[in-house]
Structure formats: structure tokens, C-alpha cells
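Undergrad: the sequence and its predicted three-dimensional model are supplied below.
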Amino acid sequence: MAFWFNVATGQVENDDTRGMDSDVMGPYDTEEEASRALQTAAEKTKAWDEADRRWEEGED
């Protein structure tokens, strides 16, 4: 079963309770992973921004 994080409600959902596509992030393998969806997204965005900065400055 997949888990989803609903950004509208702030709740973890499963396939049976999942909200609209535009409201959910996922799928995630575990409820715990889904509960950290916003943190994971922020960490990935920060890493991608840093990679872009290095590329634009010719460091990579």
C-alpha cells in the first residue's frame, strides 16, 4: 500500500483515503516517509539550488 501526504489537510493518507491529485505528495513506501514529505522536498530543493549555483558558476 502506498502512502501520501495531503498538503491541504497536513495529514498522511493511504490509497483508500487519498485526496485529490493536486493536494497530495507521493507516493511513499511508509507512513513515516509520507509524514516527512515537506521536509524531504525542502532538502531536495536546497540541494538542487546549490547544484544549479555551482553549475552556473562553473564549479562543476
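TA: The structure has been received and is ready for your questions. Residues are numbered from 1 along each chain as shown.

Undergrad: CA only for contacts and neighbour counts going forward, please
TA: OK.

Undergrad: could you give me the buried positions within the helix or strand containing Arg54?
TA: For Arg54, the host element (DSSP states H and E) is helix 37-56. Within helix 37-56, the residues that qualify as buried by neighbour count (16 or more other CA atoms under 10 Å) are Ala37.

Undergrad: next one for the comparison:
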Amino acid sequence: MAYWYNVDTGQVETDEDKSQGANLMGPYDSQDAASHALQTAREKTEAWDAADREWDEGED
């Protein structure tokens, strides 16, 4: 079963009850992973931003 995080409601949804629209993050393999979607996205964005800074600093 796939799980989705609804950014509008802050609720985890399944394929059976997921909302229509573009405000869903996922799919995730577990309810726990979906419930941490925003935290995971934040951590990935911070890591990508750090990698971009390192790349930019390395260019002359």
C-alpha cells in the first residue's frame, strides 16, 4: 500500500482515501515515512543547498 502526505491538511492518506490535486507528497512505503515527509524534504533540500555551495565555491 502507498501512503501520501497532504500538505494542506497535514494528514497521511492512503491510495484508498487520498485527495485529488497537487498538494500531495509521495508515494511513501509506510505511514511513518509519509508522516515525516516535510522533515525529510527539508533535510534533502538543506543537503542539496550545501552541495550547491560547495560546487560554487570550487569553481574559479
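TA: Structure received. Everything quoted here is computed from the prediction, not taken from an experiment.

Undergrad: report the TM-score for the pair.
TA: The TM-score (TM-score structural alignment, normalised by the length of structure 1) is 0.94; 59 aligned residues with a CA RMSD of 1.1 Å.

Undergrad: mean deviation of the helix holding Arg54 of structure 1 from structure 2?
TA: Compared with structure 2 after the fit, helix 37-56 of structure 1 shows a mean deviation of 0.1 Å (mean CA distance after the TM-score superposition for structure 1).

Undergrad: confirm for me that Asn6 of structure 1 is in contact with Asp23.
TA: Yes - taking contacts as CA atoms under 8 Å, Asn6 of structure 1 lies within contact range of Asp23: 5.4 Å.

Undergrad: the two: which is more packed in?
TA: Asn6 (22 against 14; other CA atoms under 10 Å).

Undergrad: got the contact list for the counterpart of the more buried one in structure 2?
TA: Matched by TM-score structural alignment, Asn6 of structure 1 corresponds to Asn6 in structure 2. Contact partners of Asn6 of structure 2, counting by CA atoms under 8 Å, 6 or more residues apart in numbering, are 12-13, 19, 23-25.

Undergrad: how close does Asn6 of structure 2 get to Gly21 of structure 2?
TA: Relative to Gly21 of structure 2, Asn6 of structure 2 is positioned 10 Å away (criterion: CA to CA, to the nearest Å).

Undergrad: do Glu57 of structure 2 as well
TA: For Glu57 of structure 2, the distance to Gly21 of structure 2 equals 39 Å [CA to CA].

Undergrad: re earlier: okay, and which of the contacts of Asn6 of structure 2 map to strands?
TA: Among the contacts of Asn6 of structure 2, DSSP state E puts 12-13, 24-25 in strands.

Undergrad: of the residues you listed, which is the nearest to Gln31 of structure 2?
TA: Checking those against Gln31 of structure 2 by CA to CA gives Val12 as the nearest, at 6.8 Å.
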